[in-house]
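**Q** Got a predicted model here, sequence first, then my questions.
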Amino acid sequence: MCRNIRTLHNFEPPATADEVDAAALQYVRKIAGSSKPSQANAEAFDRAVAAVAEATRELLAGLTTTAPPKDRDAEAAKARARAELRYAR
């Protein structure tokens, strides 16, 4: 999975539209193999991003869990701690 795509399910507050759109963009970029499509492919690229974002919203709306929601700040702190350990020299 692309490192820039983050888990969006079971957070409090829930994922924003911007977060869903950013994840969809990263996914399509990864699949397409480019960060910016050519003019000839821009329309297909944009349609794909919109379709993935819509599918992501539907998925998030349909998922259920019994686990308590995760705290965004706590999860970010854990990620920073893991990164410090990984990149410490």
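**A** Cool, the structure landed. Numbers count the residues shown, from 1 in each chain.

**Q** From here on, just use CA atoms for contacts and neighbour counts.
**A** Fine.

**Q** what are the ranges of the helices in the chain?
**A** Along the chain, counting by DSSP state H, helices occupy 17-32, 42-62, 72-87.

**Q** list the helices and strands the second one packs on?
**A** Contact analysis of helix 42-62 by 3 or more Cα pairs under 8 Å, 6 or more residues apart in numbering; DSSP states H and E lists helix 17-32 as its packing neighbours.

**Q** list the helices and strands the helix it packs on packs on?
**A** When contacts are defined as 3+ Cα pairs under 8 Å, 6+ apart, helix 17-32 packs onto helix 42-62.

**Q** Give me the angle between the helix it packs on and helix 17-32.
**A** 130 degrees (axes from the mean of the first three to the mean of the last three Cα atoms, to 10 degrees).

**Q** from the chain's centre, how far out does helix 42-62 sit?
**A** Distance of helix 42-62 from its chain centroid, counting by Cα atoms, centre = their mean, to the nearest Å, is 12 Å.

**Q** Second structure for comparison follows:
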Amino acid sequence: MCRNIRTLHNFEPPATGDEVQAAALQYVRKISGSAKPSQANTEAFDRAVAAVTEATRELLGELVTTAPPKDREIEAAKARARSAERYAR
């Protein structure tokens, strides 16, 4: 999985529309192999981002869990600690 795509499910507060769209954009960039599509491919690229965004919203809306919601700040601190350990070598 692309490192820039983050888990969006089961957070408090829930994922914003911008976060969902950003994840969709990263996904489409990854599978297309292009960060910025050519003019000929822009329309297809944009449609793909919109479709993945909508599918992600649907998925997040339908997922069910009994786990308590994760705190964004705590998860971000854990990620920073992992990163610091990884790159400290």
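**A** Received the coordinates, thanks. A quick note: this is a predicted structure, and the numbers were derived from the prediction, not measured.

**Q** Give me whichever of the helices of the first structure is most buried.
**A** Most buried of the helices of the first structure, by mean neighbour count (mean count of other Cα atoms under 10 Å): helix 17-32, with a mean of 17.

**Q** now the residue nearest the centre of the second structure: how far from residue 70 of the second structure?
**A** For the second structure, the residue nearest the mean C-alpha position is residue 23 (2.9 Å; Cα atoms, centre = their mean). Between residue 23 of the second structure and residue 70 of the second structure the distance, using Cα to Cα, to the nearest Å, works out to 18 Å.

**Q** For residue 69 of the second structure, what is the corresponding residue in the first structure?
**A** Aligning on TM-score structural alignment places residue 69 of the second structure opposite residue 69 in the first structure.

**Q** circling back: could you point out which of the helices of the first structure sits nearest residue 6 of the first structure?
**A** helix 17-32 (7.2 Å; Cα to Cα).

**Q** Relative to the second structure, which residues correspond to that closest one?
**A** So helix 17-32 of the first structure sits over residues 17-32 in the second structure, by TM-score structural alignment.

**Q** what about that stretch, how far off from the first structure?
**A** Following superposition, stretch 17-32 of the second structure is found to deviate from the first structure by 0.2 Å on average (mean Cα distance after the TM-score superposition for the first structure).

**Q** Show me what that stretch is in contact with.
**A** Under the criterion Cα atoms under 8 Å, 6 or more residues apart in numbering, residues 2, 4-6, 8, 35-36, 45, 48-50, 52-53, 56-57 lie in contact with stretch 17-32 of the second structure.
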